[in-house]
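S.K.: Following is a predicted model, sequence given first.
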Amino acid sequence: MKKGLSTFDLNLLVAFDALMTERGVTRAGRRLGITQAAMSNTLRRLRTAFDDPLFIKTGPRMEPTPRALELSGMIDSALTLVHSALNNDNFDPASSHYVFRVGMVDYTVPLVFPTLLQHLEKHAPNCVLEVVNTGDFQGEMLESGEVDLVLSRLDTAPSGLRTRLIREIPFVCLYRPDHPIIKEPLTLEDYLRARHVHYYPPCVEEAIVDVGLHSQGLDRNVVVKLDSFGMVPTLVAETDLVASVTRTAANVVAPAMGLKTQPLPFESPKLKLVMVWHERTQLSAPNQWFREQVTQHLEKMDESGQ
């Protein structure tokens, strides 16, 4: 930057954020309520301030330069802090239009959404829930400000992040009725004989249930691997495949799909579901409220087994 903070127009940061979101001068101007000419002038001022083109016309869109991408996370974080400072004292869930940005792997969606959405509809009807698939969480999305909260399996959190262990969830075997191999009670021999569909989130090297099996020198007969949980219940319902899923996920999908469950016939680690957030949102009133809603609903599900 060529100028110091005392002479820098902080409104340019809002304009930068609009350009990053809309990737076009006209759309960014519309977002800010100003004309295309005014937005073009603002972009010129941004380029001068940061001594970089920042956004380059590529077809119908404007793509950010490497410098713009570098600035994006820092500017987003700064705007988030300002927003929190201005709104901390008067956050009212009933009237707020706050956007809660949550990162999670898709297998956590059935754990959270059914009851949480009902709660938000009643107590925060104008708020928006924006969900981003995190894969195996490493912290980058929180550090960049892309999301405000992450629900993930996590052993250790990177520096600058806060965590709360919400619950430990056991795994069960999910299968269709009249399965040719799986009977009651489920034996280890039958479990290993069955053909398995294995769901693996992005970046996860080893499934939790396989950790338990490998400790005994055993392996499942995995014949289908999916990187999305969505197709797992359908494949289990329509084929002889079985799946090892969390108990809470099974409690949601099994009744809906007419499937059955049994506990795993061996000792397996449980899924540690952890809530993670960045230090900068620790005192944010909207995020404090939302974290409590998520925690309460997940703890209630844990107590009821649903």
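M.R.: Looks like it arrived, so ask away.
S.K.: all contacts plus neighbour counts: C-alpha atoms, from now on.
M.R.: OK.
S.K.: and T239, how many neighbours?
M.R.: Number of residues near T239 (other CA atoms under 10 Å) recorded here: 12.
S.K.: Equivalent analysis for M257, please.
M.R.: There are 14 residues near M257, going by other CA under 10 Å.
S.K.: How about L271?
M.R.: 19.
S.K.: Can you tell me what sits against stretch 272-290?
M.R.: The contact list for stretch 272-290 (CA atoms under 8 Å, 6 or more residues apart in numbering) reads 77, 81, 84-85, 87-89, 91, 93, 98, 100, 142-143, 148-154, 157, 160-169.
S.K.: correction: stretch 190-199
M.R.: 181-182, 219-229, 232, 235-236, 240-244, 265.
S.K.: Which of these fall within helices?
M.R.: V232, L235, V236 (DSSP state H).
S.K.: what about the first one, distance to V242?
M.R.: What that stands for is V232. Using CA to CA, to the nearest Å, V232 is found at 9 Å from V242.
S.K.: Between the two, point out the one with more neighbours.
M.R.: V242 (26 against 23).
S.K.: Please identify which helix or strand holds the residue nearest the centre of the chain.
M.R.: With the centre of the chain defined as its mean C-alpha position, the nearest residue by CA atoms, centre = their mean is G103, 1.6 Å away. In this structure, G103 sits in strand 99-104 according to DSSP states H and E.
S.K.: Can you classify T48 by secondary structure?
M.R.: T48 carries the three-state label helix when classified by DSSP: H, G, I helix; E, B strand; the rest coil.
S.K.: What about it, how many residues nearby?
M.R.: 15.
S.K.: Presented hereafter is structure B, for comparison with structure A:
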Amino acid sequence: MLYTNALRQLDMQDISIVLLLIENRSAKRVSEILNLSQSSISYSLKKLRHCFDDKLFESSEGAMQPTARVLAMKPYLQNIMQCINQCAIEGAGQSSVPRQWNITAPEYFEILMLPTLLQQVRSTGRNWSLSMSRLGKDLPINELLASDIDVCFGFGPGYHQRHPLLNYRSLNEDAFVCLSSVPKHQPKTALDIDEFCETPQIFPTPWLSEKNMVDGWLEKQSRRRTILTRANSYHAGVNILLAVPALIVVPEKIVATLNVSPKIKMLKPPAGFPTFTLDMIWSRERNIHSDFHQLEALIEKIKI
């Protein structure tokens, strides 16, 4: 039984709205996350204030500041959302139709994390499928906000433009190495910037972009490298090295997966060469869904 009849007015959208307002402090942002009009947000907030006999949020310095009452309510509202989602998950577990996760990621993720993630999904008995798409030049911000893409993996720090309605988390740090089949590089352990720029290079395109962080770093030095050809994957790029004397730049942690020939020398890049992080990116609206937190927990367990 409900404590008061007024509580009968509430629905799950009202609870979603109040939780997102607590996190974002902005009715406009919440309307964008949920794809609702601001008048719908206002109407829901009016119902909530009536039901709980409290302002819940007060305008202060251009933001909606939560009252002590609504902050005290927050864990109970989160529990309601988790329980409802769990009911849906239990039902989905009895269905032959898997829960499909739409994931956008570069080849780096597919090589180092996807196999382990699939293994964990299988071992936990979840009826999930993972639908992968290749990361493009820009983050798929609109698709993330519209929930057409559940989670995206990109590079940092600062490589992609940040958006206020998205969450970002760094999962892994890595550096680059140079793999070279150029004969004069064989006695060396490292390249200087002149040697690096003058050597014909294989440009791997593990995500769809005309440039990458290496080119951005070179532009800051007023330098450019010589691109011999482009390859669709790191594996294809390394294979090309066996046919022509050239160089390819790859993340250090994937070298062990590439079956590199003894004829190819691994070299340190020029001093000051960029490093990077692999970042997980998702819409803040996902934070109220318990099944997403289950996916997030599996991803965070992966150590590379």
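M.R.: Structure's in. What do you need? Bear in mind that the values here come from a model prediction, so they are computed numbers and not experimental data.
S.K.: Tell me which residue of the second structure matches up with the residue nearest to the centre of the first structure.
M.R.: Counting by TM-score structural alignment, G103 of the first structure corresponds to T104 in the second structure.
S.K.: Same question for L142 of the first structure.
M.R.: Per TM-score structural alignment, L142 of the first structure is aligned with L144.
S.K.: and that match, what helix or strand is that in?
M.R.: Here L144 of the second structure is assigned to helix 141-145, by DSSP H and E.
S.K.: Could you find the counterpart of P251 of the second structure in the first structure?
M.R.: Counting by TM-score structural alignment, P251 of the second structure lines up with T246 in the first structure.
S.K.: Touching, its match and I169? I think so.
M.R.: Yes. The pair T246 of the first structure / I169 is scored as a contact, 6.3 Å apart, by CA atoms under 8 Å.
S.K.: so what sits against both of the two?
M.R.: L271.
S.K.: Could I get the full set of strands for the second structure?
M.R.: For the second structure, applying DSSP state E gives strands covering 57-60, 63-66, 99-105, 128-134, 151-156, 166-174, 176-180, 200-204, 226-231, 247-251, 265-267, 276-283.
S.K.: Kindly reformat the ones you listed as JSON lines containing distance to L191 of the second structure.
M.R.: Formatted as JSON lines, those follow (distance: least, CA to CA, whole Å):
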{"stretch": "strand 57-60", "distance to L191 of the second structure": "56"}
{"stretch": "strand 63-66", "distance to L191 of the second structure": "52"}
{"stretch": "strand 99-105", "distance to L191 of the second structure": "30"}
{"stretch": "strand 128-134", "distance to L191 of the second structure": "31"}
{"stretch": "strand 151-156", "distance to L191 of the second structure": "24"}
{"stretch": "strand 166-174", "distance to L191 of the second structure": "19"}
{"stretch": "strand 176-180", "distance to L191 of the second structure": "8"}
{"stretch": "strand 200-204", "distance to L191 of the second structure": "13"}
{"stretch": "strand 226-231", "distance to L191 of the second structure": "15"}
{"stretch": "strand 247-251", "distance to L191 of the second structure": "11"}
{"stretch": "strand 265-267", "distance to L191 of the second structure": "7"}
{"stretch": "strand 276-283", "distance to L191 of the second structure": "20"}
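S.K.: how much space between the residue nearest to the centre of the first structure and S40 of the first structure?
M.R.: In terms of CA to CA, G103 of the first structure sits 34 Å off from S40 of the first structure.
S.K.: repeat for V132 of the first structure
M.R.: With CA to CA as the criterion, V132 of the first structure and S40 of the first structure are 31 Å apart.
S.K.: Then L264 of the first structure?
M.R.: Taken as CA to CA, the span from L264 of the first structure to S40 of the first structure is 62 Å.
S.K.: of those two, who's got more company?
M.R.: When L264 of the first structure and S40 are compared on other CA under 10 Å, the one with more neighbours turns out to be L264, at 19 against 16.
S.K.: Mind telling me what that one corresponds to in the second structure?
M.R.: Using TM-score structural alignment, L264 of the first structure pairs with P269 in the second structure.
S.K.: who's in contact with that match?
M.R.: Counting by CA under 8 Å, 6+ apart, the residues that P269 of the second structure touches are F176, V177, C178, A190, L191, D192, F196.
S.K.: Same list, these, but as CSV with distance to G216 of the second structure and neighbour count please.
M.R.: Converted to CSV, the contacts of P269 of the second structure look like this (distance: CA to CA, whole Å; neighbours: other CA atoms under 10 Å):
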residue, distance to G216 of the second structure, neighbour count
F176, 14, 20
V177, 17, 19
C178, 17, 22
A190, 21, 17
L191, 18, 16
D192, 17, 11
F196, 15, 18
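S.K.: Please give the number of neighbouring residues around the nearest residue to M74 of the first structure once chain neighbours are set aside.
M.R.: In space, and not counting its chain neighbours, M74 of the first structure is closest to S144: 7.0 Å by CA to CA, 6 or more residues apart in numbering. Per other CA under 10 Å, the neighbour tally for S144 of the first structure reads 18.
S.K.: same check, this time on the one 10 residues further on
M.R.: As a burial measure, L154 of the first structure scores 17 neighbours (other CA under 10 Å).
S.K.: Does it touch T134 like I think?
M.R.: No. Look at L154 of the first structure against T134 with CA under 8 Å: they stay out of range, at 12.0 Å.
S.K.: gap between the counterpart of L278 of the second structure in the first structure and E238 of the first structure?
M.R.: Aligning on TM-score structural alignment places L278 of the second structure opposite L273 in the first structure. Distance of L273 of the first structure to E238 of the first structure, given as CA to CA: 30 Å.
S.K.: again with C127 of the first structure
M.R.: C127 of the first structure is 38 Å from E238 of the first structure, by CA to CA.
S.K.: And for R44 of the first structure?
M.R.: Taking CA to CA, one finds R44 of the first structure at 59 Å from E238 of the first structure.
S.K.: the more surrounded of those two?
M.R.: The residue with more neighbours, out of R44 of the first structure and E238, is R44; 14 against 11, by other CA under 10 Å.
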